[in-house]
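[1] Sequence first, predicted model second:
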Amino acid sequence: MNDTVFSKRLSIEQVEEGQDLAPKFDQDGLLVAVTTDAASGDVLMVGYMNAEALRRTIETGEAHYWSRSRKVLWHKGASSGLVQKVVDLRIDDDQDAVWLKVQVAGSGASCHVGYKSCFYRSVPLGQSVSPEIRLEFRESQKTFDPLEVYGDVPNPTQL
C-alpha cells in the first residue's frame, strides 16, 4: 500500500501549521514511532510505521508497526495479548515521526524480553567509554516470561 490515503505535502505552512495529515515517510517508507505509557509517561518502545501501519493504527485505535527485521506488518500484542490501545496519537512538526500514548493490556509490558519498557537499562555517564562499561538495570523484574508467551527465543548471535 502506498501513502495516497494521506494528504499530499504541498507546502511547509501546510505541513507545519495546517490540519492536513501529510506524513513524510523516509527512503524506506517508514516513520519513527515513539510509544509511551499513557498513565506514567514512561517510554515503552520505539518502533517504525509504514503507511499501512499508520492507517491501521488510526482506524483501529490499536498500535500497528512495521518490523524492519522480519519485513512484515504487525499488530502489537497479537501473539502476546499485550495489545497497545492508543489513547493519543501525535505527529511532530514536520510530520516524519509519531508519538503514541498507549494503555497496554495484561501486565502492561511492551518489551518482548519481558520487561515493561524496552528501555530497561541505563548507560552510566561521566566515565570513559570502553568495552568494560556496564549497563545498569532500571527495571528489576520482568512482567512476563517470554518463553511462556512466545516460545523459543532467538539466539542473540542470530540478531
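    Yes, it's here. Numbering: from 1, shown residues only.

[2] For the rest of this, base every contact and every neighbour count on C-alpha atoms.
    Fine.

[3] State the distance from residue 33 to residue 103.
    In this view, residue 33 and residue 103 are 15 Å apart by C-alpha to C-alpha, to the nearest Å.

[4] ok, the two, which is more surrounded?
    Neighbour count, other C-alpha atoms under 10 Å: between residue 33 and residue 103, residue 33 has more, with 25 against 20.

[5] Surely the more buried one and residue 102 touch.
    No: applying C-alpha atoms under 8 Å, one finds residue 33 not in contact with residue 102, separated by 12.0 Å.

[6] Check it against this one:
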Amino acid sequence: MKLLISCLFFLFASLGHAAETRFDSVYFFQEEEVLKEKQVNFQDFARFNRSVQSAVWKALKKVSMPASAGYLVVAVRADGKIAAWLDMQPALHEYYDAAVTEAVSKLRPFALSDGIVVFGMKMAVNTAVFTSKAKPQPKDWADAQKAAADPDDIEAIVQAAWPE
C-alpha cells in the first residue's frame, strides 16, 4: 500500500512540473493585401496556426523549465518548407529551442502562391504574463538583416536566415 501511495505521489508531482505553454496574439510581418496577393486562405492559416500551437505544446509538455515569454516566429515558403525561430526572454535552453523549431518545421503548411509568409505569435512558458514587445526580433535574424540590401524586406531577411 505504501508503495502504491508513493508511486501516485511521484506521478502527480511529475505532472505538476510540466511546462505550461500559452499563446496569444499573432503579429503579421506583411500587410493583409500582400497575403491576399500570395493567395493565402485564412481558414487554412487558422488551422495551421492551431497545429503550430499543438506541436509546440507537445514538444514541451513533459519539460520543466523556468518562466519565459516572447514570440515564436514562423515562416512558410511557397515550396512548402517551414522554418521557425524563438525570440524569448529568458531564452529557452538550446535543446528545447531546437525541439520547438523542429516540431513546427515538420507540420503540413498552408498553401501560398509565391514567396514567403512570415508571422509571429506571442508565447509564454510557465507564466501567464506575455511579452510587452510589440514586434518579434529573433537573434538569428541580426546578421541576415545587416546583410540584406533592404533591411525592411522581411522575405529577404528570412531567406538569408533560413536554416538549411
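    Nice, thanks for sending it over. This is a predicted model, so every value here is computed, not measured.

[7] Got a TM-score for the two of them?
    TM-score for the superposed chains, counting by TM-score structural alignment, normalised by the length of structure 1: 0.23, backed by 76 aligned residues with a C-alpha RMSD of 6.0 Å.

[8] which one's the longest helix in structure 1?
    In structure 1, taking DSSP state H as the definition, the longest helix is helix 51-60.

[9] can you check structure 2 too?
    helix 42-60.

[10] by contact count, what packs against the longest helix of structure 1?
    For helix 51-60 of structure 1, the contact count by 3 or more C-alpha pairs under 8 Å, 6 or more residues apart in numbering; DSSP states H and E identifies strand 64-67, strand 72-75 as packing neighbours.

[11] Is it possible to get CSV of those that adds mean neighbour count and distance to residue 45 of structure 1?
    Converted to CSV, the helices and strands packed on helix 51-60 of structure 1 look like this (neighbours: other C-alpha atoms under 10 Å; distance: least, C-alpha to C-alpha, whole Å):
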stretch, mean neighbour count, distance to residue 45 of structure 1
strand 64-67, 22, 11
strand 72-75, 15, 14
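
[12] Residue 137 of structure 1 is nearest to which of the ones you listed?
    Between residue 137 of structure 1 and those, the shortest separation by C-alpha to C-alpha is 25.8 Å, and it involves strand 64-67.

[13] hmm, back to that, I'd like to know which of the helices and strands packed on helix 51-60 of structure 1 lies nearest to residue 146 of structure 1.
    Closest among the helices and strands packed on helix 51-60 of structure 1, using C-alpha to C-alpha: strand 72-75, at 17.4 Å.

[14] circling back: go through the longest helix of structure 1 and flag the buried ones.
    By 16 or more other C-alpha atoms under 10 Å, the buried positions in helix 51-60 of structure 1 come out as 51-57.

[15] Let me see the ranges of the strands in structure 2.
    According to DSSP state E, structure 2 carries its strands in the segments 21-28, 68-77, 82-89, 116-125.

[16] May I see those strands arranged in JSON lines, with mean neighbour count and distance to residue 60 of structure 2 as well?
    Rendered in JSON lines, the data for the strands of structure 2 read as follows (neighbours: other C-alpha under 10 Å; distance: least, C-alpha to C-alpha, whole Å):
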{"stretch": "strand 21-28", "mean neighbour count": "16", "distance to residue 60 of structure 2": "8"}
{"stretch": "strand 68-77", "mean neighbour count": "24", "distance to residue 60 of structure 2": "13"}
{"stretch": "strand 82-89", "mean neighbour count": "23", "distance to residue 60 of structure 2": "14"}
{"stretch": "strand 116-125", "mean neighbour count": "23", "distance to residue 60 of structure 2": "9"}
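
[17] looking at the helices and strands packed on helix 51-60 of structure 1, which is closest to residue 97 of structure 1?
    strand 64-67 (12.8 Å).

[18] packing partners for that closest one?
    Applying 3+ C-alpha pairs under 8 Å, 6+ apart, one finds that strand 64-67 of structure 1 contacts strand 43-49, helix 51-60, strand 72-75.
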